[in-house]
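A.B. asks: The following comprises the amino acid sequence and a computationally predicted model.
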Amino acid sequence: MNAPLRRVGVVIIVLFGLLFANLNWVQGYKAESYRTSDYNGRVQVAEYDRQRGNIEAGGRALATSTETEGELKFLRTYPDNELYAHVIGYKPVNLAAIGIERAENEFLAGTSDQLFADRVRDVFTGEETGGGNVLLSINRRAQETAYQQLSENRVGVSRGAAVAIDPRTGAIQALVSIPSYDPNPLGGHDTGAAQEAFNALEGDPDKPLNNRALGEVLPPGSTFKVVVAAAALENGTTIDTPISAGPVYRHPDSGTDIRNAVPSICPQDEVTLITALTDSCNTGFAKLGVALGAEAVKDKARDFGFEDDELVVGRTNGDSGLPVASSRTGDIQNPDGGEDGAALAQSSIGQNNVRMTPLEGAMIAAAVANGGTQMRPYLVQQLLHADRTSSFYTADPRELRESVSSSVATDLQEMMVNVVRAGTGRNARIDGYTVGGKTGTAQAGENDKDHGWFIGFAMSDDGQPISAVCVVLENAGNGGSAEATRISGQIMRALIAEREGR
């Protein structure tokens, strides 16, 4: 055989070898991922031969499957349309699922290892036992109140979010993002119409598919002063300790003045820490943050959950769930790596590069209300068998981290209660209950209106936490934080009314 033929033969042998290796790679190593891929249309269509389990809250089905006469045996429907969309998500035929529909897909579809016995029994009986049912921690009354109040807010904004958490357990009581969307067209059997509906939502400039409660990170403004106050308290300051204030502050390395919202706020040289939080004294907290140092502020923010890159909201074990964006304090450094005092001053009032999710805001308030202990937030309360006779999982509340000591938490409670009693948080007051909180007005950009924030908690007279809430109204401008405070109060009132059986 001459040399050219030998070379061709070698090339052919190598190509066959590569083809053989690729077949083994696809059929062996990658087979499972291809089989379970959200984009494997054949697998998704096959799932419709088995009735998908319900997603429920408070005894009501939020997602259910009804039998049809079409080729696909069951149709996924969402009776409450937009109300729970960012919690439950949707399960389409040929698009990727999101929300609880994705996080608990195997259990809902009946393919989970927990339901293996059902599948074995079905082989002998010829039946198709339905998927399991997922029960959520959501309080329907609080969810409906949050959605209505956000959608009909009095400052006319179209984007915002609200989260309510039980501080004692981490159970999420309400989770709303506006604008919302109707998941029914996305879960329909007409894949062309589903794609068209998805494209319309994806192209909407207000991004209704975005879960702002978990995924939007915005400057938190003065709500971050709770974190700085916590750092100060753990470094020897008391609520009655005078701190430096004044009408204006400019760090020596900065060309920008920090001023208070109005001249009447802490114009004196010194105010107590509790007064500084109650009146939301920018100059006082800017100076306080600089005195504490960047590491003290960043460390305390981490203790409350900033920089957590692994948090998901689903089951209490944290193995699966809805993804959560990381809240950040940002760099507070000069180019040479040294501390940037001017940036630290701005960061200490929740500006500069500080970014926070609404969930993180609620978690800060929850840790304060719960004596300093921050619980892992969760949405899945229980997993039930298709016939509802047995439970495969029940939420087991777990401590996530110790944010502050119990004594510091008590001081923060007193300070935040004073904000609602005598400061900027009056719109959240509830007769007969102890309510604490902190408002925030955050600059969003040179040509954009400010964001309005409120984080807070409600407690019974015997000191038992009932709820911790965060509400943000994006680009709300004047009155934004006051409206966020009012909406927070309405959500907490709904939970109290439910608790009292009203």
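C.D. replies: Ah, there it is.

A.B. asks: drop to CA atoms for contacts and neighbour counts, all remaining ones
C.D. replies: Fine.

A.B. asks: Going by residue numbers, what spans are helices in the stretch 101-250 of the chain?
C.D. replies: 105-109, 116-125, 140-151, 191-203, 212-215, 225-233 (DSSP state H, counting those that start in this stretch).

A.B. asks: Out of those helices, flag the one nearest residue 4.
C.D. replies: helix 191-203 (53.0 Å; CA to CA).

A.B. asks: about what we covered before: make CSV out of the helices of the stretch 101-250 of the chain and add mean neighbour count and distance to residue 490.
C.D. replies: Shown next, in CSV, are these (neighbours: other CA atoms under 10 Å; distance: least, CA to CA, whole Å):
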stretch, mean neighbour count, distance to residue 490
helix 105-109, 23, 34
helix 116-125, 12, 44
helix 140-151, 22, 7
helix 191-203, 15, 29
helix 212-215, 25, 18
helix 225-233, 25, 22
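
A.B. asks: Save those as a markdown table, and put in distance to residue 58 too.
C.D. replies: A markdown table is the format used below for the helices of the stretch 101-250 of the chain (distance: least, CA to CA, whole Å):
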| stretch | distance to residue 58 |
| --- | --- |
| helix 105-109 | 18 |
| helix 116-125 | 26 |
| helix 140-151 | 6 |
| helix 191-203 | 29 |
| helix 212-215 | 21 |
| helix 225-233 | 33 |
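
A.B. asks: ok, now how distant is residue 49 from residue 37?
C.D. replies: 18 Å (CA to CA, to the nearest Å).

A.B. asks: So for these two, which residue has more residues nearby?
C.D. replies: Legend: neighbour count by other CA atoms under 10 Å for residue 49 and residue 37, higher for residue 49 (16 against 13).

A.B. asks: So for that one, what's the nearest residue that isn't a sequence neighbour?
C.D. replies: Take residue 49 and drop its neighbours on the chain: the residue closest to it by CA to CA, 6 or more residues apart in numbering is residue 73, 5.6 Å away.

A.B. asks: And residue 493, by the same measure?
C.D. replies: residue 430 (7.2 Å).

A.B. asks: ok, then the element right after whichever helix or strand residue 437 is part of?
C.D. replies: Secondary structure assigned from DSSP states H and E places residue 437 in strand 434-442. Where DSSP H and E defines the elements, the next helix or strand beyond strand 434-442 is strand 451-459.

A.B. asks: Check which helices and strands that following strand is in contact with.
C.D. replies: helix 358-369, strand 434-442, strand 465-473, helix 480-499 (3 or more CA pairs under 8 Å, 6 or more residues apart in numbering; DSSP states H and E).

A.B. asks: ok, second structure coming up, stack it against the first:
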Amino acid sequence: MTKELRRLSFVVLAMFLSLFVATSWIQVVDADNLAQNPANTRTRLDSYQIQRGSILVDDSAIVTSVPAGDRYQYQRVYTDAEMWAPVTGYFNPALQSSTGIESALNAELSGTGSNAFFAEIERILTGQPQQGLSVELTLSAKAQRAAWDALQGLQGAVVAIEPSTGRILAMASTPGFDTNTLAAHNSAAVDAEHDRLVADPTKPLYNRAIAGNLNPPGSTFKLVVATAALESGDWTLESTLPNPATYTPPTGRPISNAWNGTCGEGETTTIAEALRRSCNIPMAELAVELGDKAIRETAEKYGFNSEFEIPLKVTPSSYPSGLDGPQTALTGFGQGRVTATPLQMAMVAAGIANDGAVMKPRMVDSVIADDLTVHQQFTDEAFDQVLTAAQAQALGSVMVQGVSSGAATGARIDGVDVAGKTGTAQNGDNPYSLWFTGFAPAENPQVAVAVVVEDGGGRGQSGSGNGIAAPIAKKVIEAVLGR
């Protein structure tokens, strides 16, 4: 073979290999992305022939597809639509739009993903109609109902998590909206309803549990500051701090406790007492001593500044960098520039409940076929270790005292030791954001809950986390524990 032929052979071989790699990438590696691309008209039209899979909670369908007398062939139907809206979202083939689980797991539900390949082969061979795969969620119908009912008449959200696994048991957001109206195939009617919801000042389309306009977490963030102190090795819960009636950080404005007095009697107070009573001044002093870097690093171990897909995309909670002394002092009691979702504050409580181990949150257990064959099983995954087991148990004990005899008594449950922390966060001149986060039973945690109620719970500046948010959490905990 001449030198020129050898060169040509190498060129042809290289071209063949390049074509093989590109084809393999398109058909295997990137197949799902291409199939779900909105510009892929063929996949979209093919999906109309497939009955979309169900979304299940406690083995019962909360979303199904029924025959429709139009070109889209099937209509999505949502049970208890407003209650489940922040979870399921909606699917509308007429507008090529979807949200929530309907969007995040569209490939599975529509039967157009790579894991539906064998189902498509079976459909061709048998001539039977193909069905999309169904999705089994981690949520509890009882917990979701308790959260939804307790939030009625309020703007707010609840998230409940199983501490040892990260499985989300409830995700409620109010006010809600009827997903059936946005799934209808009448484009004009759907557009009009969507515009109405967008214009609604209460923002019903927001999923306040994981997104929307994030709120300062108020005194619930004191748990993170206390964790940073314990993690440093220089502080314990019995370490003392000065106990003045007002405190002015360097170059900052005066800070006071909510009742404009000292944190108990005496010239000093402990971190434990500051948490139990929910005192601002000692926690601001502690935050300045620790510095913003140490607090931020601890907050990030709990999940702050991280993007989560559960599989819904979660707006990151924020503890910013580069805070000065006065700004750091404000974060000591969850004010200033720190913001959080209820999901994030539930992760804080869950991490303490789980001996300091923070789990990644998730809301899907499995993807299953119509014959109950499991196509995909989701597993628990650790996120970070934020405290030792001994430190977490000590902090949990202080939280129990906060519920039994401190600032969080609104979460008391007869016969159950509840660990909790309230928060009443200022929003400038606007009504307060009211918070609670905690877990139960304290000795064997089964559920961690976070609640936020916006707009002061309708009480302007007089609402409190203990008076409004804590009783909501109590009802969710009781539902999970079957009380």
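C.D. replies: It's in. Bear in mind that the values here come from a model prediction, so they are computed numbers and not experimental data.

A.B. asks: Let me see the TM-score of these two.
C.D. replies: Remark: TM-score between the superposed chains equals 0.89 [TM-score structural alignment, normalised by the length of the second structure]; 447 aligned residues with a CA RMSD of 2.0 Å.

A.B. asks: Run a quick neighbour tally on the alignment partner in the second structure of the residue nearest to residue 493 of the first structure.
C.D. replies: Using TM-score structural alignment, the partner of residue 430 of the first structure in the second structure is residue 413. For residue 413 of the second structure, the count of nearby residues is 19 (other CA under 10 Å).

A.B. asks: And stretch 417-436 of the first structure, what's buried?
C.D. replies: 417-421, 423-430, 433-436 (16 or more other CA atoms under 10 Å).

A.B. asks: And for stretch 454-473 of the first structure?
C.D. replies: Buried-residue list, stretch 454-473 of the first structure, by 16+ other CA under 10 Å: 454-459, 465-473.

A.B. asks: Repeat that for stretch 29-40 of the first structure.
C.D. replies: Under 16+ other CA under 10 Å, the buried positions of stretch 29-40 of the first structure are 38, 40.

A.B. asks: for it, how far is the first residue from the last?
C.D. replies: 17 Å.

A.B. asks: okay, which residue is most central for the second structure?
C.D. replies: residue 343 (3.3 Å; CA atoms, centre = their mean).

A.B. asks: and that one, what pairs with it in the first structure?
C.D. replies: Per TM-score structural alignment, residue 343 of the second structure is aligned with residue 359.

A.B. asks: Enumerate every residue touching its match.
C.D. replies: When contacts are counted by CA atoms under 8 Å, 6 or more residues apart in numbering, residue 359 of the first structure touches 163, 213-214, 470.

A.B. asks: mapped onto the second structure, which of those residues hold?
C.D. replies: Of the contacts of residue 359 of the first structure, the ones still in contact in the second structure (both residues aligned by TM-score structural alignment, their matches' CA atoms under 8 Å) are 163, 213-214, 470.

A.B. asks: Which positions in the second structure sit opposite the strand or helix carrying residue 20 of the first structure in the alignment?
C.D. replies: If you go by DSSP H and E, residue 20 of the first structure is part of helix 3-24. Helix 3-24 of the first structure lines up with nothing in the second structure when matched by TM-score structural alignment.

A.B. asks: Same question for stretch 126-144 of the first structure.
C.D. replies: Going by TM-score structural alignment, stretch 126-144 of the first structure lines up with residues 127-145 of the second structure.

A.B. asks: Can you give the distance from that stretch to the centre of its chain?
C.D. replies: Centre-to-centre, stretch 127-145 of the second structure and its host chain are 20 Å apart (CA atoms, centre = their mean, to the nearest Å).

A.B. asks: on that earlier part again, my guess is the match of residue 430 of the first structure contacts residue 474. True?
C.D. replies: Yes. Between residue 413 of the second structure and residue 474 there is a contact at 7.1 Å, judged by CA atoms under 8 Å.

A.B. asks: Could you look up the SS state of residue 23 of the second structure?
C.D. replies: helix (DSSP: H, G, I helix; E, B strand; the rest coil).

A.B. asks: per the alignment, residue 400 of the first structure corresponds to what in the second structure?
C.D. replies: That one, residue 400 of the first structure, aligns with residue 383 by TM-score structural alignment.

A.B. asks: That match: which element?
C.D. replies: Secondary structure (DSSP H and E) places residue 383 of the second structure in strand 382-385.

A.B. asks: Okay, buried residues for that strand please.
C.D. replies: Buried residues in strand 382-385 of the second structure (16+ other CA under 10 Å): 383-385.

A.B. asks: Quick one: work out the angle between the helix or strand following it and strand 419-427.
C.D. replies: Scanning forward in sequence from strand 382-385 of the second structure by DSSP H and E, the next helix or strand is helix 389-405. Helix 389-405 of the second structure runs at 70 degrees relative to strand 419-427, counting by axes from the mean of the first three to the mean of the last three CA atoms, to 10 degrees.

A.B. asks: Distance from helix 389-405 of the second structure to the middle of the chain?
C.D. replies: With CA atoms, centre = their mean, you get 24 Å for helix 389-405 of the second structure.

A.B. asks: between the helices of the stretch 101-250 of the first structure, which one is nearest to residue 396 of the first structure?
C.D. replies: helix 105-109 (18.5 Å).

A.B. asks: Which part of the second structure matches that closest one?
C.D. replies: With TM-score structural alignment as the criterion, helix 105-109 of the first structure aligns to 106-110.

A.B. asks: superposed on the first structure, where does the matching stretch end up, distance-wise?
C.D. replies: Aligned to the first structure and superposed, stretch 106-110 of the second structure gives a mean residue distance of 0.7 Å (mean CA distance after the TM-score superposition for the first structure).

A.B. asks: cool, and stretch 391-402 of the second structure?
C.D. replies: Averaged out, stretch 391-402 of the second structure is 1.0 Å away (mean CA distance after the TM-score superposition for the first structure).
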